[in-house]
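1. Next input, structure requested:
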Amino acid sequence: MKTHVKALVVGGGAVGTSIAYHLGKAGWDTMLLERDELTSGSTWHAAGLLPLFNMSYATTHIHQYSVEFYKTLEAETGLNAGFAVVGNLRMAQTQERMDEYMLYAATAETCGVPYEFLTPDEVKERWPLIRTEDLKGALYHNTDGYINPADVTMAMAKGARQFGVAIERKWQADAYHWNGDAWEVTCTKMVEKGGNLVPSDEQVVVTAEHVVTATGNHAQRTAELLGIKIPAIPVEHQFIVMDQDPELVKYRAAGGAEHPVIRDADAQSYVREERGGWILGVYEKGAPARFEYGAPDSFRADLFQLDLDRIEEQYAAMIHRIPSCEDSGLKDDFNGPICYTPDGNPLVGPAYGLRNMWLAEGFSFGITAAGGTGHYLAQMMVEGEAEIDMASLDPKRYGNWMTTEYAMRKNEECYEHVYILHHPDEERPAARPLKTAPCYDRMKARGAQFGQVNGWERPNYFGPLDAPDNFDHEARSFRRGGWWQYAVEEAKAVRSGVGMIDATAFAKHELRGPGAAAFLDWFTTNKLPRVGRINLTYALTGAGTTRTEYTIVRMAEDRFMLISAGAWQAYDGDYLAKAVNDQVGRFGPMYLSDVTSQTGVFAIAGPKSREVLGKLVRDADPATALTNKRFPWLSARRIELGMCPVQAIRVAYTGELGWELHHPMEMQNYLFDQIMAAGEDVGLKLVGARAQNWLRQEKSYRAFGTELGRDATPLEAGLDRFVDLEKDFQGKAEMEAIGIRSKCVTLLVDGPEDADPWGREALYAGETRTGRLTSGGYSVHFGKSIAMGYVKPEHSTVGTKLKVKIQGRLWPAEVVEDSPYDPTNATIRMNA
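-> You can find the predicted model right below:
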């Protein structure tokens, strides 16, 4: 057994084996440890389905890579991975489900995944055993199907060995220690004893520059050993194997093609053929989470007792959909643990607070994701970044506030939501409310309908005051939902009057000390602001792409506030903290603090915002306190609003005259009441995140996680004015070497009367796909749909006519100038 390697992969399921394969292929000296036998975790009892479609751009790319990769393994290794390319049929019983499939298809189109829509008659013609009279239609993609999980894992293992990877079975990682340069992993030999696997006295310490954990059901044990939180907890998943169906046997004997994997989403189930019979898998309500504090050491390739009562409704639905199976008996059953995360996406990337520790945990669709995860994670480790933006899968999207109970409840919810309608405006209710700003109850009393951002409750919009508890759920749609009219009125209020937005969820970090200025000058792309001023800037990845967007407020020569997106608090903070620690010896002493929970933020914006705040400001000369002369655009000042001290910043994400009011959290309710009273006579309106999102698109303000990410540079995002090429900064050479592969543009869209783009749609120049949208919505200023996205440089010129795919049709779109609303920023600079 090796004792020194470049990379150590812990976990020998499909995911871990794929990671080892791809690291070996990249030339890294790699070893894989498995505490039992390869595939002995969830891999062995997985159904082996390969669903391509996903609302996530990154996950769709991962699944697509897997499907193509698995087809190459036999030629490379001589082992047949058992891939049955039978296709995947998603059936819809309602028009809403068809709307969902059209949005799925839009995402697939941007990733190059082929598909076709079928009518019920076309489904029946191809597969006559399926009942179709109650269907609206179906979505079919013919390039995937199902695979044998054990066979594909063994093929990847053989391929890994061919690249020099050492695979050690019956070895368990029992301790991790970072010595400052590498990980020292204490490994214990496991032996059979009375049918159990128990540790022996034999131990080896393996030194590895990098460690990857792919421990599946044992993720909680891994988390405890590493001293971190990993919200990957298994949930019971049941599927049954039925005896032969005589009609199916007859159909196949007559030359009928094998059925695709049949997904009856409205019945919460999937079905596929299995040796003349059928396999039925379900995603039912009430499936419990298991092993929330760690799988027992004795748990190996074990299963739980089947609970048929829990899946009776889905079983009846299968008989309805395939009547010929009604008399088929039960041949076998499986009820095993499948890991989930609160949002259903896996945790892939560097661990919080640790060096060279990589997580690959929480795979609810592990067989589908294994190949692509190995490919893109290896790119991140070897090349410094993946070719696609992996931020949406980063483990740090869950901060240290996340507890075991939260993860368990959200994972159970995620499981039962696999086949619900996934509206783009979906908000799931479990474990909420949890993190609330002090003014939560005041906003709720005024009709706030909340979304969750990094655990924070944040108003999406303000509905009717007498709205029932299920109002927001009923307001959701794949088109313009019931909330749309409220967001329109909120956006109009900001453009013509004044609105206030709760922005408390913003991530806020304070950096101070003698080395702070020199460090930030190197760490970010823009010039540093003078004391009392602000700027917008970017931190780059080592590959030269955009890692984080910050608004920097310079409060003193050696004291800075860094404000970033609320959804990315731990993600941004971890990157910043590691960079500070790495560079303190170079630039001098620095002290970093996360002050997110100490400071609330209200954003007040609109032509009348100065009038509202003028009633509250306490100043020697209150008449001039908020004028351009004393408080110019892009400046910051300490002011007093009544009895509340405020760090006010003259900036507005909506593109109107406005201020961000950073205030002590404990005074938030006082400040809220003061502002609401001061704004009553001018019609101040509370505004939610959806209207704000539309307004920022009218100004072409890029958002992190949509327009900004690790797959594009600030220059490709069109942010040249925030990049100072006269100075040296982290990632500069790599950014310049990339050049311009695509350009971010703003488009006005003449779309359908009842729908707007969501930001997942494909863009076409004639018949050629030229790019994709990253965000979309409605413009109250232009009275039509608006969107932002990336296109090939030759199609980025203002005035270029393109087309965008919405609800299955191509609609006209035109590239417009950046900041199509108020391009000269006259409203932001409004004189006084």
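
2. all contacts plus neighbour counts: C-alpha atoms, from now on.
-> Noted.

3. can you give me the strands in the stretch 101-250 of the chain?
-> Counting by DSSP state E, counting those that start in this stretch, residue ranges of the strands within the stretch 101-250 of the chain are 116-118, 137-141, 166-169, 171-178, 183-193, 196-213, 233-242.

4. among the ones you listed, which is nearest Leu810?
-> strand 116-118 (15.4 Å; Cα to Cα).

5. Second chain to compare with the first, below:
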Amino acid sequence: MKTQVKALVIGGGAVGTSIAYHLAKAGWDDVMLLERDELTSGSTWHAAGLLPLFNMSYATTHIHKYSVDFYKSLEEETGLNAGFAVVGNLRMAQTDERMDEYKLYASTAETCGVPYEWLTPDEIKSRWPLIKTDDLKGAIYHATDGYINPADMTQAMAKGARQRGVEIVRRMQADAVHWTGTHWEVTCTKMVEQGGNLVPSDEQVVITAEHVVTASGNHSQRTAKMLGIKMPAIPVEHQFIVMDQDPDLVKYRAEGHPEHPVIRDADAQSYVREERGGWILGVYEKHAPVCFEHGVPDSFRADLFPLALDRIEEQYMAMIHRIPSCEESGLKDDFNGPICYTPDGNPLVGPAPGLRNMWLAEGFSFGITAAGGTGYYLAQMMVDGEAEIDMASLDPKRYSSSWMTTEFAARKNEECYEHVYTLHHPDEERPAARGLRTSPAYDRQKERGAQFGWVNGWERPNYYAPLGFNDEASRSFRRGGWWKHVVEEAKAIREGVGLVDATAFTKHVVKGPGATQFLDWFTCNKLPKIGRINLTYALTNFGTTRTEYTIVRNGENNYYLVSAGAWTEYDADFLRKAAEDKMEEFGYIEIQDVTTQWGVFAIAGPKSRDVLKEIIVDADPDSALSNKRFPWLSARQIELGMCPVNAIRVAYTGELGWELHHPIEMQNYLFDLLEKAGEKHGMKLVGARAQNWLRLEKSYRAFGTELGRDATPAEADLPRFIDLSKDFHGKEAMVETGVRVKCCTLLIDGPADADPWGREVLYTPEGERVGRLTSGGYSVAFEKSIGMGYVKPELAVPGTRLKVKMLDQLWDAEVTADSPYDPKNATIRVTG
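-> Now for the predicted structure:
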């Protein structure tokens, strides 16, 4: 057994085995995998082995597609049959709204090259007569999908890994890790059988590794404690039952008919597939409990929990309704085992927060489907520095250790489990663990009809509606009941004045003797002068966009950085590690996360100056906010009543406006002051959805949509924010990459009752797939749908006619000039 390796993978399930295989395939010839028990002894052994391509996430869709394609190649490479039955996947809909969900998904699938077809109820019945279809609206069908034997698949990947030089060590548990500054020292203990349990022996070994990857599955909470971090990966009980033979099914197959596809009845929260002449029923019921939130007992190995049939009775009856011939089939076997979840259902894949060369691959609720693709893309991140797709949506740091707790993860994971088959509206807001992080003005906003969204734990107003308005009932795949309220909010900012709570913004102070040199190297734009601001980007090693910052320069070596609210720990971790690497070269750099110290109100609109004049404390209030004393893209410390405010003259909505950064403890005072001053000017409270629509009219890119690690700032078409006259991190890679795709804004003549969500595929009028939308909404200025996205560079020219796939139809779209609303920024610079 080796004691020194390039990469050490901890966990011998499907995910860990895939990572080891793909690291070796990518060229690392010194990889070791440790498994504390036997390969597949965790959730892998009792997984149903389904391979659903259906996923609303762009990154996860790519991961699932790679897996499905990859598993088909394993036998040729290794000689082992992974048991892949390519029977297809039939996802049925009982309602029109469910069909709308499938149509939105289908457009996303097309952006990733995932094939599908639509089936009517009659077409379903003609192919598979055992299925009851008279209450269905239709279905989406993936012919390339199916199911696999998880154990055989894992063993095939393990053999492929060994063939490429990977050493796999079983019965070896990682107990402690230590970072020396150059590599990891991992203390491991040999595990032995004792009375049916697996217990540590007295035999220990220390393995040194340049990189460590954890793929510990159900043991994720133990892993988190070992690493000294927090992870919201906690298992939930998942049940499925195996039924005795169905005589009608046996007869059907004896007549020469092919195996049924995996049958998914989403409206009944269940899936069904054939198994030796009978059926397997798997469910995602309500009230399935979490388990092992404090760690897996030593006595639990490849074990199961008692079946809880009372929890799944409704789904069982729904199966009999859907496949009436199974009613007399008895129960042959049952499984109730732990499967790890995260609050949003996506795994945690990427660098561990605060640690060097420590990589996480945890929280896989669909681990068999995701294993192949996770290994492939994580290996790219580790070997090359980045993956070919943007993996930020799976980054472990999306749940910040500053507020994420075991109780939060447990309740959200239970919720996520029962939401697997609920309608996934793009405007959904789930109820569990809400009200956790609230700004002081939360109660005031709620009293005024705020309908809140969730971002990085914060409660943030999405929009305002009359008291008693039911947000959940208003959700839709089209224009929901909230739409008219957001229209009025957007108009208020365009025509009058609106107030937005932007407290969730991430905020950092960067200062010290090395701060200026560091930030000049760290970001691609010129640094602002003292008292001014600049928009800029930090790049990856590949020259793609890692983070977007608004930088306010308060002094010679004193900076205030504002970035996206959803990415606080993601940004903080990257910023701190980069500064640590450069401190010896540039000098001391101090970084403070001040996100929770400062609240932010954004006031914008033609009358915003009039409102602030009412309350600013200045010797000459009429000129205090004038272009001369307070020009666009500048920052000043002002006083609004008794509240000291760091005011920044910038507006994400593209109107005259200011961001008012204020001490968080004074927020209610400032809110009341602004509200009273705004009354005579008709000021309206405005939420994030209207703000999003308005930024589209200005072609303002957003991190996580237009801006990400799969496109450079040049490809985002932001040359004015790139200073090629200086050296900056990622510059050479960005220049060498060139412009493979280009971001553009489109005005869309879409359906009368729907707007794009930013997940739609783009075509030429001739039917060639040429790009995808990254954001979408409605334009109050142009009274039609609007979107932003990426297309081939030659098509990102104003006047280019394209087609957008919405609701399974192609709609006319035209590429417009950047910033179609007020392209010369006249309203932002308005004199006063």
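
6. Can you calculate the TM-score here?
-> The TM-score (TM-score structural alignment, normalised by the length of structure 1) is 0.99; 829 aligned residues with a Cα RMSD of 0.5 Å.

7. ok, His3 of structure 1 - contacts?
-> You called it His, but residue 3 of structure 1 is Thr. Residues near Thr3 of structure 1 by Cα atoms under 8 Å, 6 or more residues apart in numbering: Val204, Val205, Val206, Thr207.

8. Identify, out of the strands of the stretch 101-250 of structure 1, the most deeply packed stretch.
-> Between those, strand 233-242 has the highest mean count of neighbours, a mean of 26, where neighbours are mean count of other Cα atoms under 10 Å.

9. what about that one, how far off from structure 2?
-> Taken over the aligned residues, the distance from strand 233-242 of structure 1 to structure 2 averages 0.2 Å (mean Cα distance after the TM-score superposition for structure 1).

10. and the residue nearest to Pro350 of structure 1 when sequence neighbours are not counted, what element?
-> Nearest non-adjacent residue to Pro350 of structure 1, counting by Cα to Cα, 6 or more residues apart in numbering: Trp358, 4.4 Å away. Per DSSP states H and E, Trp358 of structure 1 falls inside strand 357-361.

11. And that strand against structure 2, how far off on average?
-> Averaged out, strand 357-361 of structure 1 is 0.3 Å away (mean Cα distance after the TM-score superposition for structure 1).

12. And that strand, what does it pack against?
-> strand 196-213, strand 347-350 (3 or more Cα pairs under 8 Å, 6 or more residues apart in numbering; DSSP states H and E).

13. Export the ones you listed to a markdown table and append columns for distance to His417 of structure 1.
-> Below are these laid out as a markdown table (distance: least, Cα to Cα, whole Å):
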| stretch | distance to His417 of structure 1 |
| --- | --- |
| strand 196-213 | 27 |
| strand 347-350 | 19 |
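
14. so which of these comes closest to Ala138 of structure 1?
-> strand 347-350 (31.0 Å).

15. compared with structure 2, how much does the closest one deviate?
-> Mean deviation for strand 347-350 of structure 1: 0.2 Å (mean Cα distance after the TM-score superposition for structure 1).

16. what packs against that strand?
-> Using 3+ Cα pairs under 8 Å, 6+ apart, strand 347-350 of structure 1 sits against strand 357-361, helix 366-383.

17. Highest mean neighbour count out of the ones you listed?
-> strand 357-361 (a mean of 26).

18. What is the neighbour count of Gly642 of structure 1?
-> 16 (other Cα atoms under 10 Å).

19. Report the separation between the nearest residue to it once chain neighbours are set aside and Ala678 of structure 1.
-> Leaving aside its sequence neighbours, Gly642 of structure 1 sits nearest to Leu616 (Cα to Cα, 6+ apart; 5.4 Å). Distance, Leu616 of structure 1 to Ala678 of structure 1, by Cα to Cα, to the nearest Å: 7 Å.

20. and if you look at Phe365 of structure 1?
-> Counting by Cα to Cα - Phe365 of structure 1 and Ala678 of structure 1 are separated by 53 Å.

21. more crowded one of the two?
-> Set side by side, Phe365 of structure 1 and Ala678 show more neighbours around Phe365, with 21 against 18, by other Cα under 10 Å.

22. Tell me which residue of structure 2 lines up with that one.
-> The pairwise alignment with structure 2 assigns Phe365 of structure 1 to Phe366, based on TM-score structural alignment.

23. could you check the angle helix 366-383 makes with the strand holding Trp358 of structure 1?
-> Angle between the axes of strand 357-361 of structure 1 and helix 366-383 is 160 degrees (criterion: axes from the mean of the first three to the mean of the last three Cα atoms, to 10 degrees).
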